[in-house]
Each structure stands twice: as structure tokens, then as C-alpha cells.
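In: What would the 3D arrangement of this be:
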Amino acid sequence: MKRTSGARLCATAAIGALSLSLLTACSDEGSKDSTDAKTSASASASTSSSAPAAKAFTAAELEKLLLAQGEVKGYKVDSGDDTLPKAKTQVKTDKPACDPLAWATAGLAPGDTDANASNSVSEDKASTATAQPEDLADAFDIDITFVGLSSYEGDGAAKAMKAVSDGITACAAGYALSADSESTKVTKVAAEKASGTGDESLAFTEDVDMDGAGTATFHSDVVRKGNTVATFYTVNFSAMSEGGDMGDVPAAVITAQVAKLK
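Out: Predicted structure coming up:
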């Protein structure tokens, strides 16, 4: 598969957690080895005991708290309805402890709640472009961040954060992931420096096997503000077709989204 056709396939395929399952189809040519994931522990400030007892938001209320077009300069906002899985049952792992990680990368609630909403935020290079891209692959050299919001009763949000933190440790050696009848292997999970936003935050990387042709490294951030948890997962179409590092979650997206949470 040529890079251009591979990029086109990646652009039209389901992504979020599904992008991990579709890496094989999008990477027929050789890929570069992924960069080593950072291993620094992450957390911003608070503990489970500080979680409020506020009533959880509904899915409809969370939809209104998602970033909207025009709220992040240099980025476009899309509903993500065509690319993100609709339910946790569509995303499965071979280790229950790893489920919160897979859900977080799919814009789904990492904890026990039905109140969930998601969308995607992508670089708006067209607004600042001064020249045409050299080829179609260059046109797909953009970062897309999948954002998920979930809300919880009582200390549920703090428990969701702990589930993700525990998953990072328990799944350090990797896990198998299946989504929409496709499967892949996460070979390594590691904590990295978190954004430090909200009441509590953590971040992790996942190295994903590209069918024996190297690995791709994906970055995720998870932030709790009050009883709401925000998840962020970034994919670069061009990098996905080549392997290597997908790039950090844009700080501007995290900051703007967390600022909207009450």
C-alpha cells in the first residue's frame, strides 16, 4: 500500500481505540521504531477524599460541556460520531484491569457510569496554510485528539482515575485489544508527565505492534475536575501510516476543555 492510499484509509477508518486495531491495515510499508515512552509518574494534586459529592451530569449536559467550534484557536471541532465507538461493549481487552485504558483511548468513560459524551478536535492547518501540500500524505499530517467526558456520583470520578492509574501499572507489559472485529497488541504501557490541570491528572503512553513492522506510540491524558473526568487521546494520520510517535496531546486542547468543566 502506498503512503497516500494508506493515509486515505486511516482517514476514513474508525479511530479512537479502533485506530489501534486498524494499524495493521494502515501500515503495509515498514515503520520506524517508536520513541521510548517517558516513565515519570504523574498526578496533579488531589486525592480520592477530595472528590465532591455533587450530582453527576447527564450525557446531554456533558455534550454542552464539550469544546465547540471557535473555542480553541487553530483547531477544528467535530462531533466524532462517525469515528468513535458508541459503547464499551465494542472495545474489549484480554485483561479486565486494562479496560479503563482502552476505554479512555476511545472517548468512553473509564469508570462506572452511563453519563458519557465525546468529540474530536483537530489541527486547522488550512486556516494558516500558505502553500498546497506536496502530496496527499502531507495533507493528513495533522493531529486529531479524541476527547471524552464522563460524570459520576459521589467519589466515582476519583475511583475512575484510580482505575486508570492501576491499569497503567497492571498493564505495563501490554495487553491484547479488539474493537469492531479487529484486533491488535499493545506491547507496553508507561506513565508519563501529566498536564497538571484540574483537581487530578495523569498521563500514559501505549506502544502498539504494527504487525511486526515496528511500533507506534500513542499518548493519552486523563483529567478529573470535580465529579467529571476528561480523557484525551491523540492520533496523527501521517505518523500512523509510518509508525513512530503520534505526538503529545496538545496542551491547548486540554487547557480549553478543562476550563469548561464546572
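
In: Please count neighbours and contacts with C-alpha atoms only from this point.
Out: Noted.

In: where do the strands sit along the chain?
Out: 75-78, 91-93, 116-123, 143-151, 175-179, 182-192, 200-209, 215-225, 228-236, 244-245 (DSSP state E).

In: out of the ones you listed, nearest to residue 167?
Out: strand 182-192 (8.9 Å; Cα to Cα).

In: which strands and helices sit next to that closest one?
Out: helix 17-21, helix 156-170, strand 175-179, strand 200-209 (3 or more Cα pairs under 8 Å, 6 or more residues apart in numbering; DSSP states H and E).

In: Give me the angle between the last one and strand 182-192.
Out: What it means is strand 200-209. 130 degrees (axes from the mean of the first three to the mean of the last three Cα atoms, to 10 degrees).

In: do the same with the third one
Out: Compare the direction of strand 175-179 with that of strand 182-192 by the same axes, to 10 degrees and you get 130 degrees.

In: Tell me which other helices or strands strand 175-179 touches.
Out: helix 17-21, strand 91-93, strand 182-192.

In: Need the winner for burial among the ones you listed.
Out: Ranked by mean neighbour count, these are led by helix 17-21 with a mean of 27 (mean count of other Cα atoms under 10 Å).

In: Alongside the first, I'd like the structure of this one:
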Amino acid sequence: MRTALVRRSVLTASAVSLALLATACGADKADEKKADAKPSAAATSAAPAAKGKTDAELGALMVTQAEVPDYTGDATATGELADVDKHAVTTDKAECKVLVQSQAVQKIGTPTGIARQMLSAKPKPLAPDASPEEQAKAIQKTIGTTVTMIGLSSYDGKGAEELLASLKAAGTACAGGFTATTDGEATKYEGVKPGPAVTGGDEVVSLAITIVDEGGDKATGQLVVVRKGATVATFNSISFLGTTESPTALIDTQVKKLG
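Out: Model prediction:
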């Protein structure tokens, strides 16, 4: 079930491309006669447009397991994330594509670079003298541990800001639920609500998204997206047994590493 939902939470790009506004330059005053317009000092000294990072640069900024000792990596699952962009998906509400696409750490729009990995929270160690009941509970907690997919993406110009704007809009437009179809398989999303408070970066979107499977079972995941300059860090966390735990330390460590 875990693998199916993780793999099925991939979406095609919902390109969000707003036109950049050009600022008109003022012209120096002449006397009563016409003079050639010249750019103002403010225009000539305007800050250059943001420049996105490459795959290699983002890879170097990705949090490592050594930096988050309470998490363990999954090389196989991380490798599978390289294929998430291959899946074509539709949604009954166009605004909601960006939500599930972010859950699957897919490319959104036209990033200059991207890096991905999957980490799982380590279960608490079991006492040597644990009872059979305690051992059974520990096994269940291990199966239901919170898994977090991390995606770093970077954009030229206003791309990162546009992505956050589209996620904020989707959080409102999709609050009552929606349906996504991935490679012909439908998934029902019961609702979208504000998620746990998260600080850091220049902008943050935190959402709790509830999925309903074919048998009617529900799983609520946490989607946190943080913008730092032209780079966006996406964290999709979910547990398919029990409650999804917010990966606060993981998010803090990753965002600080972005500078």
C-alpha cells in the first residue's frame, strides 16, 4: 500500500508562468525642447534577476543522513524518485495538480536543477527486557514510521515565488477535496487543511492532505514547501499506519543548509 500510494502521487507539470513586469524608466527633463530619454539611475542599478542552481549544486545542498542522525536513508526508494516525472496525471480541479505533484517531488514548471531523496524516521530502540506486547507494538510502529520525500528545485527569475503562490492558491481551492488520476488509476483526496506551523526561509506553505484508498482507509500526509531565494525545498511526509509525525528537525536542518 505504501509503495502504491507513493508511486501514484506523481503528477504532470502544471506550469505556472507569470509574465515579469518591466519597469518603465523616467527621462531626464530638458527645457522646453524635446530631448532623448535616458534610463534613470534606479533602472540602471536594478538588481539582476534571480539565477537558479543546477542539479549538481542542489545535490551538494541536500541534507545528508549524518546531519540528521534520527533518520535513515532508503537508496532504493530514492533511486525510484528519478522516474516520477514519467507519470501522466489529470485532476478534476486544475488548481490541485500542483499539490499532488509537489507530494511526489516532481518537476514543476521549468526548474534549472532538481535533487531528490527519501528518508525514514528511525524507530525508538526497544528495551532488552521488552515484553512480547511491547515488541509487537514496536514492530507496528516500525512499519508505520513516517517517511519523508525531499525535493530541492531551483528557478531563474520569479519561478520559485510563482510556485509558492500556486501552492497557496491550491490550499484554498482544493480544501473540499479533489480526485487525481495517475496512469489511469484514480485517487481520492478528501480534503486539504493548514498543516503544522513551520518557520524558516523566505516563504513557507504547510498543508495537511488526506488521501482515501480503495478500501476507504484514510491517510493524512504533511506537505511543507519552503522557499529560500530562488530555491524551493519540498517535504512530503506520510505514515500509512498511525499518525504522520512532522519532521521538524529534518526541515530545519535542510532549510539552514540552503543558506
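
In: Got a TM-score for the two of them?
Out: The TM-score (TM-score structural alignment, normalised by the length of structure 2) is 0.73; 216 aligned residues with a Cα RMSD of 2.8 Å.

In: coming back round to it: how about a markdown table for the helices and strands packed on strand 175-179 of structure 1, with distance to residue 147 of structure 1 added?
Out: Below are those laid out as a markdown table (distance: least, Cα to Cα, whole Å):
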| stretch | distance to residue 147 of structure 1 |
| --- | --- |
| helix 17-21 | 12 |
| strand 91-93 | 16 |
| strand 182-192 | 19 |
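
In: To residue 235 of structure 1, which of these lies closest?
Out: Relative to residue 235 of structure 1, the nearest member of those by Cα to Cα is helix 17-21, separated by 8.3 Å.

In: Can you give me every residue that contacts the spatially most central residue of structure 1?
Out: Nearest to the geometric centre of structure 1 sits residue 233, at 1.7 Å (Cα atoms, centre = their mean). If you count contacts by Cα atoms under 8 Å, 6 or more residues apart in numbering, residue 233 of structure 1 has them with 16, 104-107, 145-147, 218-221, 249.

In: swap in residue 198 of structure 2?
Out: 204, 206, 224, 248.

In: Tell me the residue in structure 1 aligned with it.
Out: Residue 198 of structure 2 maps onto residue 195 in structure 1, with residues paired by TM-score structural alignment.

In: same check, this time on residue 100 of structure 2
Out: Per TM-score structural alignment, residue 100 of structure 2 is aligned with residue 102.

In: Show me what residue 168 of structure 1 lines up with in structure 2.
Out: With TM-score structural alignment as the criterion, residue 168 of structure 1 pairs with residue 171.

In: my read: its match touches residue 193, true?
Out: Yes: the criterion here is Cα atoms under 8 Å, and residue 171 of structure 2 meets it with residue 193 at 7.1 Å.

In: Can you work out which residues contact both of those two?
Out: Joint contacts of residue 171 of structure 2 and residue 193 (Cα under 8 Å, 6+ apart) are residue 207.

In: Now do the same for residue 257 of structure 1: its match in structure 2.
Out: Residue 257 of structure 1 maps onto residue 254 in structure 2, by TM-score structural alignment.

In: Quick check: its match touching residue 60?
Out: No: assessed by Cα under 8 Å, residue 254 of structure 2 is found out of contact with residue 60, at 11.4 Å.

In: Which of those two has more residues huddled nearby?
Out: It is residue 254, of residue 254 of structure 2 and residue 60, that has more neighbours when counted by other Cα atoms under 10 Å, with 21 against 12.

In: how about that one, what does it touch?
Out: With Cα under 8 Å, 6+ apart, residue 254 of structure 2 has these contacts: 61-63, 233.

In: Using JSON lines, please lay out the residues you listed together with distance to residue 180 of structure 2.
Out: Formatted as JSON lines, those follow (distance: Cα to Cα, whole Å):
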{"residue": "61", "distance to residue 180 of structure 2": "32"}
{"residue": "62", "distance to residue 180 of structure 2": "29"}
{"residue": "63", "distance to residue 180 of structure 2": "30"}
{"residue": "233", "distance to residue 180 of structure 2": "23"}
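
In: Most neighbours among these, which one?
Out: Busiest of the contacts of residue 254 of structure 2 [other Cα under 10 Å] is residue 233, holding 26 neighbours.

In: Now which residue in structure 1 aligns to it?
Out: Under TM-score structural alignment, residue 233 of structure 2 pairs with residue 230 in structure 1.

In: And that match, how far from residue 81 of structure 1?
Out: 17 Å (Cα to Cα, to the nearest Å).

In: Could you do residue 184 of structure 1 as well?
Out: 23 Å.

In: Compare the strands of structure 1 and give me the one nearest residue 130 of structure 1.
Out: strand 116-123 (15.2 Å).

In: whereabouts in structure 2 does that closest one align?
Out: Residues 114-121 of structure 2 are where strand 116-123 of structure 1 lands, counting by TM-score structural alignment.

In: To what extent does the matching stretch diverge from structure 1 after superposition?
Out: For stretch 114-121 of structure 2, the mean deviation from structure 1 after alignment is 1.2 Å (mean Cα distance after the TM-score superposition for structure 1).

In: List the buried residues of that stretch.
Out: Buried positions in stretch 114-121 of structure 2, judged by neighbour count with 16 or more other Cα atoms under 10 Å: 114-121.

In: wait, residue 186 of structure 2 sits on residue 179?
Out: Yes: with contact defined as Cα under 8 Å, residue 186 of structure 2 reaches residue 179; the gap is 6.8 Å.

In: Please report which of the contacts of residue 198 of structure 2 has the highest neighbour count.
Out: Taking other Cα under 10 Å as the neighbour criterion, residue 224 ranks highest of the contacts of residue 198 of structure 2 with 25 neighbours.

In: Residue in structure 1 paired with that one?
Out: Taking TM-score structural alignment, the alignment pairs residue 224 of structure 2 with residue 221 from structure 1.

In: so who does residue 114 of structure 1 touch?
Out: 59, 150.

In: got the contact list for residue 126 of structure 2?
Out: 135, 138.

In: measure it to residue 216 of structure 2 for me?
Out: 33 Å.

In: Next: residue 150 of structure 2.
Out: Distance from residue 150 of structure 2 to residue 216 of structure 2, by Cα to Cα: 27 Å.

In: Which of the two has more residues huddled nearby?
Out: Shown here are residue 150 of structure 2 and residue 216; by other Cα under 10 Å, residue 150 has more neighbours (28 against 9).
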